[in-house]
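Okay, here's the prediction I keep looking at, along with the sequence it came from:
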Amino acid sequence: MIGARAIKTLLGPKWTTWARTVTHGLERPVWGNLRRTSPISPSYGFERGTPIDRFYVDRFLSARRALITGRVLEIQTTDHIRRYGMDVAKADTLDINPAFNPTYCCDLARADIVPTGQYDCFLLPNTVCCVRDLDAALGHARRVVRPGGVILVTAPGFVPLTPDVTEYWLASAEGWRVIAGRVWPDCDVSIATHGNCLAALAAMHGIAVEELTAQELELTDPRYPVMVTIECRVPN
């Protein structure tokens, strides 16, 4: 009788794996046009529809419309304030790039020009991953929000890196819990993951939201965090 090692030597690794899948009734991949080393869309799916990560950003902020109220600060533009805000008294922006004409032109990690306790809500959509001095940035975010206010953060996980922007922090939910516990020890922080294996694959390939079903996108598998969302409530 030929031993397993001899069969493996005879067949080689590729055909040994094939034989193993057949013998054990294992599901075999049908690659189609996914067997490639470049993504289907190099621009995250913008030209096809809505990028996968935006589905989770939109769901997170849409569910918290009541918190995006009063005086609200957002990074770069007021797009999310205008889309999700309710009874917004004032909408301000912060960005390091003067081309966006922000209310405060500065690095969030050095945002001393922003008054303390000025805002009811601070929106940080897909921003914290790009801030080198993360602790200082999150410390300023906490400082500028009034007691009883809220900081809403979305942090990408399984998504392609942006070529023209340096991204430093792509942490798991547990990683963000460690960071939040360090920089916001007195706050009530809720952290959740969003996504699954299919959503992660779609995000990496630049497949659009419209090419998957809501059921496929809504299923959450914590092992494949396409997006991590953070809600930080500042104590009164």
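Perfect, I can see it now. Keep in mind the model is a prediction, meaning the values are calculated, not measured.

From now on I want contacts and neighbour counts done on CA atoms only, so please keep to that.
Fine.

what about F55, how many neighbours?
Per other CA atoms under 10 Å, the neighbour tally for F55 reads 19.

make that E211, sorry
Neighbour tally, E211, other CA under 10 Å: 12.

contacting residues around it?
Contact analysis of E211 by CA atoms under 8 Å, 6 or more residues apart in numbering lists nothing.

how close does it get to A6?
46 Å (CA to CA, to the nearest Å).

repeat for A155
49 Å.

The two: which has the busier surroundings?
Neighbour count, other CA under 10 Å: between A155 and A6, A155 has more, with 26 against 11.

ok, the more buried one - contacts?
So A155 contacts P125, N126, T127, V128, C129, L170, M227, V228, T229, I230 (CA under 8 Å, 6+ apart).

Now distance to T17 too, for those residues, in JSON lines please.
Listed next are those as JSON lines, based on distance: CA to CA, whole Å:
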{"residue": "P125", "distance to T17": "43"}
{"residue": "N126", "distance to T17": "40"}
{"residue": "T127", "distance to T17": "43"}
{"residue": "V128", "distance to T17": "42"}
{"residue": "C129", "distance to T17": "39"}
{"residue": "L170", "distance to T17": "33"}
{"residue": "M227", "distance to T17": "33"}
{"residue": "V228", "distance to T17": "35"}
{"residue": "T229", "distance to T17": "39"}
{"residue": "I230", "distance to T17": "42"}
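
And here is the other one:
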Amino acid sequence: MASRLKSRININIGQFASTKPLSPYFGFDRGLPVDRYYIEDFLARNQSDIQGTVLEVGDAAYSRQYGGERIKVQDVLHVSADNPEATIVGDMSQEGVLPEGHFDCLVLTQTLHLIYDMPAAVRQMRRALRPGGVALVTVPGITPVDTGEWGHCWYWSLTPAAARKMFEEAFGEANVTVSAYGNVYAATSFLHGAALSEVRKEKLLPYDPAYPVVVCVRAVAT
């Protein structure tokens, strides 16, 4: 989800004492949200996996950005047929929504937490991948909850330990790599809806396992 970056605004730390956030929209209305900085770094590090027959949820923006000409067939999954980009419609936790052994790569950014039966969804992801196929998944850790379209089904936030256990049960321990991003500065900035252009980017880089803002999973089907 691209967003035009606004000019840098210096935030007074006193603003963080407010009971109201700078933005109730994760920071999208101010620029690029902090969590998207982490998500895009994860995808950039694993962009070679985005190739062949690819499925992304919601739209194909990240697949196009990081897969480019390596993608031969692009599908988009959405829970609603109203989405004009959707080539597959349905709840991915339900058997039969995703074709079996069909995809080389699945790209799910900030989506899995909207599915109540997450383990079932992960099992269906594994089923949908060809041998050697890769799932690139990000989920929220410390996060605001959407007050708009997705608030009614915002079921979960995950720790790295929870994500690891869930994916290892479906893919096998040797086939799952879990990483996370965040620290108290990043978490505070994100909770208040500050945009990337408004924070000190170098302070987002150190990782503190007590404050995971984004949890990332790379899982390989065998």
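Alright, I've got the coordinates. Computed from a predicted model, the values in this text were never measured in an experiment.

TM-score for this pair?
Once superposed, the chains reach a TM-score of 0.88 (TM-score structural alignment, normalised by the length of structure 2), with 206 aligned residues with a CA RMSD of 1.5 Å.

if we can go back for a sec, filter the contacts of A155 of structure 1 down to the ones also in contact in structure 2.
Using both residues aligned by TM-score structural alignment, their matches' CA atoms under 8 Å, structure 2 keeps these contacts from the contacts of A155 of structure 1: P125, N126, T127, V128, C129, L170, M227, V228, T229.

Now, those that are in strands?
Using DSSP state E, the subset of those located in strands is P125, M227, V228, T229.

quick one: stretch 85-97 of structure 1 to chain centroid distance?
21 Å (CA atoms, centre = their mean, to the nearest Å).

actually stretch 215-222 of structure 2, sorry about that
13 Å.

got it, and stretch 9-16 of structure 1?
41 Å.

what does stretch 214-232 of structure 1 give?
9 Å.

One more: stretch 50-68 of structure 1?
11 Å.

Kindly name the residues of structure 2 that line up with it.
Using TM-score structural alignment, the residues of structure 2 aligned to stretch 50-68 of structure 1 are 32-50.

which residues touch stretch 94-110 of structure 1?
Against stretch 94-110 of structure 1 from outside (CA under 8 Å, 6+ apart): 73-77, 92-93, 113-114, 131, 133-141.

Now do the strands in structure 1.
70-75, 88-95, 104-105, 119-125, 145-156, 188-194, 227-233.

Can you tell me which of these is most buried?
strand 119-125 (a mean of 25; mean count of other CA atoms under 10 Å).

Adding distance to A200 of structure 1, write the strands of structure 1 out as JSON lines.
JSON lines is the format used below for the strands of structure 1 (distance: least, CA to CA, whole Å):
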{"stretch": "strand 70-75", "distance to A200 of structure 1": "25"}
{"stretch": "strand 88-95", "distance to A200 of structure 1": "29"}
{"stretch": "strand 104-105", "distance to A200 of structure 1": "34"}
{"stretch": "strand 119-125", "distance to A200 of structure 1": "19"}
{"stretch": "strand 145-156", "distance to A200 of structure 1": "11"}
{"stretch": "strand 188-194", "distance to A200 of structure 1": "10"}
{"stretch": "strand 227-233", "distance to A200 of structure 1": "9"}
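
nearest to Q215 of structure 1, of those strands?
strand 188-194 (12.6 Å; CA to CA).

Comparing that closest one with structure 2, how large is the average distance?
Average distance, strand 188-194 of structure 1 versus aligned residues of structure 2 after superposition (mean CA distance after the TM-score superposition for structure 1): 0.5 Å.

okay, that strand sits on what stretch of structure 2?
Under TM-score structural alignment, the match for strand 188-194 of structure 1 is residues 175-181.

Repeat that for stretch 121-138 of structure 1.
With TM-score structural alignment applied, stretch 121-138 of structure 1 matches the range 105-122 in structure 2.

Report the buried residues of that stretch.
Neighbour-count burial for stretch 105-122 of structure 2, with 16 or more other CA atoms under 10 Å as criterion, is recorded at 105-115, 118-122.

repeat for stretch 198-218 of structure 1
Here stretch 198-218 of structure 1 shows 198-209, 217 as buried, counting by 16+ other CA under 10 Å.

need the contact list for the residue nearest to E95 of structure 2 when sequence neighbours are not counted.
Excluding the flanking residues, the one nearest E95 of structure 2 by CA to CA, 6 or more residues apart in numbering is Q124, at 6.7 Å. Q124 of structure 2 makes contact with M92, S93, Q94, E95, L98, according to CA under 8 Å, 6+ apart.
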